[in-house]
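Enquirer: Whatever this is, show me its structure:
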Amino acid sequence: MNFRITPAVKNLLLINFGVYVLAVFIYYQYQVNINDYLGLHSFFSKSFQVYQFVTYMFMHEFVRDGQLVFGHVFFNMLALFFLGPILESRWGSKRFIFFYLFTGLGAGLSYWAVNAYEVYQLREAVSYYLEHPSPGEFAKLVTGFNRGLYRYWLESEQILEIFDEYPQNIEAIAWSKTKAMEIYEASTWFSMVGASGCVYGVLMGAGLIFPNTEVMLLFIPIPVKIKYIAIGLGVMELYHQVKDAPNDQVAHFAHLAGMAFAYILIRYWNRRRDVFY
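Expert: You can find the predicted model right below:
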């Protein structure tokens, strides 16, 4: 298959890189992080807006600990650059754009809904704990809900050690209640950015439509069939989602959701060949 950049993919690349440059400029010129406004926020956050379901997929992490980062947008767009034209050449630009946005919306909605449920559960658990503080209940709170908030998880582990030793200590109880509230507040800060859900959807689409097409791996120059790349990355994302490692800030569930929505849409199109093909 001869490679050529296609119109929709080219425009998506320009938009994503353009937004990245604009975000960097605004941040360093005006000290404003536009991801705080256009990233997808938690339902329980005051910053949540409905339009973020669309805008989040064109935003990317560009600064971390005050340092400029480029890897997030670069690797997403690199994958789109190589895989997108394969599907757009088959479907045409309009259907490819619809597919891209559909998987991105599906990924965003799924991750947002799961996060809303988890934060709601956490809020209920914190409310119960404030009324019934004990080392056992605090341990449930820390181990059950706080794995992704690494700093709070470590601090809570330290509090738990003291609380276990002095369960009736008024200061320890007050300290644990304060930390419980901090954990809840921190959970509402959730904000997701990036085209990864769309890109994983494109990967799944390419794996379903052109399973035996071979592409060259980036760092290991050997040809691999797209279906094996899709399966491998899907299994890897599932592993990381189940592992739920502390300080893992990657939205693995959104990646899996992007693949799932791609599968659903392609299956639907295949059943309606008289309309879509």
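Enquirer: all contacts plus neighbour counts: C-alpha atoms, from now on.
Expert: Fine.
Enquirer: residues touching Lys94, list them.
Expert: Ala8 (Cα atoms under 8 Å, 6 or more residues apart in numbering).
Enquirer: Quick check: it is in a helix.
Expert: Yes: judged by DSSP: H, G, I helix; E, B strand; the rest coil, Lys94 forms part of a helix.
Enquirer: next up, for comparison:
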Amino acid sequence: MNQNNAGFMSSIPLVTRNILIINALMYFATVMLKNTINLNDYLSLHYVTSHLFMPHQIITYMFMHGSLGHIFFNMFAVYMFGRVLETVWGPKKFLVYYLITGIGAAVLQLIVTYFRVKGIEAVLSPDIVSQIKDGVTSIMAMPSDHEAMISLYGLINGPMLGASGAVFGILVAFGMLFPNAELMLLFPPIPIKAKWFVIGYGALELILGVVDSPMDNVAHFAHLGGLITGFFILLYWRKKGFFTNGNIFR
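Expert: Next up, the predicted model:
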């Protein structure tokens, strides 16, 4: 690492810097080891009845990413907004907030998945459901209830990964602390106040989550979970007087 890069990295607050580094290391480890071990099986979040589910995944999933674009946009948001929050709050409070919003995102997505799974299980035989939970793929060749089996298999055995839930927690915090800060959208390139950006983005995620397009593999309710968790954390902190000199809700 040359002196300029070292200087740039050292200018990023401690927790934000380490979040960026850990996510980058985990992504490249996943890519480099893909022919030896599938780290997503162990570290990405699986539904609780999946044979691949492990409790630690509710934390480790937020450090895993599925593509270069996935990790780039998430880490760009962490860098742009996370460093501001860490500077205002300090490293300990920011780390706690980041992890709790990530966990809250996972919990809401798991709850939504539970109801979707139960709805599909109601139309399938217990034997088929049991095989799907065990990861058996051969039953997919059966002509009857083919779409239902594919949907259930994806819900139970498809992993959830990415820092997006925690990123939405960061976004809502930035929008509440600095509601009138102007952000520049990428598409279209127009300015927008932070509060309207957060509200609009949250509404879009709700719509996309409810629509639940079969072509959409984004965990929209995880995004909402991070946003909602962050919102209530900030309400609690405001009640405790943590923002007496801040711009929350102004």
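Enquirer: And the TM-score between these chains?
Expert: Comparing the two superposed chains by TM-score structural alignment, normalised by the length of structure 2, the resulting TM-score equals 0.81, with 223 aligned residues with a Cα RMSD of 2.6 Å.
Enquirer: which residues in structure 2 form strands?
Expert: For structure 2, applying DSSP state E gives strands covering 182-184, 191-193.
Enquirer: Dump those strands into CSV; add distance to Leu124 of structure 2 and mean neighbour count as well.
Expert: Converted to CSV, those look like this (distance: least, Cα to Cα, whole Å; neighbours: other Cα atoms under 10 Å):
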stretch, distance to Leu124 of structure 2, mean neighbour count
strand 182-184, 48, 14
strand 191-193, 48, 14
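Enquirer: Tabulate those strands in CSV, adding columns for distance to Asn4 of structure 2.
Expert: Formatted as CSV, those follow (distance: least, Cα to Cα, whole Å):
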stretch, distance to Asn4 of structure 2
strand 182-184, 27
strand 191-193, 31
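Enquirer: Ok, which of those comes nearest Phe8 of structure 2?
Expert: strand 182-184 (22.7 Å; Cα to Cα).
Enquirer: Would you check the span in structure 1 matched by that closest one?
Expert: Using TM-score structural alignment, the residues of structure 1 aligned to strand 182-184 of structure 2 are 214-216.
Enquirer: Select, out of the strands of structure 2, the one closest to Gly175 of structure 2.
Expert: Proximity to Gly175 of structure 2, assessed across the strands of structure 2 by Cα to Cα, is greatest for strand 191-193 (8.3 Å).
Enquirer: Show me what that closest one is packed up against.
Expert: On a contact count with 3 or more Cα pairs under 8 Å, 6 or more residues apart in numbering; DSSP states H and E, strand 191-193 of structure 2 meets strand 182-184.
Enquirer: The strand it packs on against structure 1, how far on average?
Expert: Superposing on structure 1 and averaging over aligned pairs (mean Cα distance after the TM-score superposition for structure 1), strand 182-184 of structure 2 comes out at 2.7 Å.
Enquirer: picking up where we left off before, quick one: contacts of the match of strand 182-184 of structure 2?
Expert: So stretch 214-216 of structure 1 is contacted by Ile222, Pro223, Val224, Lys225, Ile226 (Cα under 8 Å, 6+ apart).
Enquirer: Pick the one among the residues you listed closest to Thr6 of structure 1.
Expert: Ile226 (19.1 Å).
Enquirer: Quick one: map the closest one onto structure 2.
Expert: Match for Ile226 of structure 1 (TM-score structural alignment): Ala194.
Enquirer: Could you give the number of residues near that match?
Expert: The tally of other residues near Ala194 of structure 2 (other Cα atoms under 10 Å) stands at 23.
Enquirer: Ala203 of structure 2 too?
Expert: 13.
Enquirer: Over to His41 of structure 1?
Expert: 27.
Enquirer: And it? What does it align with in structure 2?
Expert: Correspondence of His41 of structure 1 to structure 2, assessed by TM-score structural alignment: His46.
Enquirer: can you list the contacts of stretch 214-216 of structure 1 in CSV and add distance to Cys198 of structure 1?
Expert: Output for the contacts of stretch 214-216 of structure 1, formatted as CSV (distance: Cα to Cα, whole Å):
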residue, distance to Cys198 of structure 1
Ile222, 25
Pro223, 24
Val224, 21
Lys225, 20
Ile226, 16
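Enquirer: of all those, which comes closest to Thr178 of structure 1?
Expert: Nearest to Thr178 of structure 1 among the contacts of stretch 214-216 of structure 1, counting by Cα to Cα, is Ile226 at 50.0 Å.
Enquirer: what separates the closest one from Gly232 of structure 1, distance-wise?
Expert: According to Cα to Cα, to the nearest Å, Ile226 of structure 1 stands 10 Å off from Gly232 of structure 1.
Enquirer: Quick check: Thr113 of structure 2 touching Leu155?
Expert: Yes: counting by Cα atoms under 8 Å, Thr113 of structure 2 does reach Leu155; the two are 6.7 Å apart.
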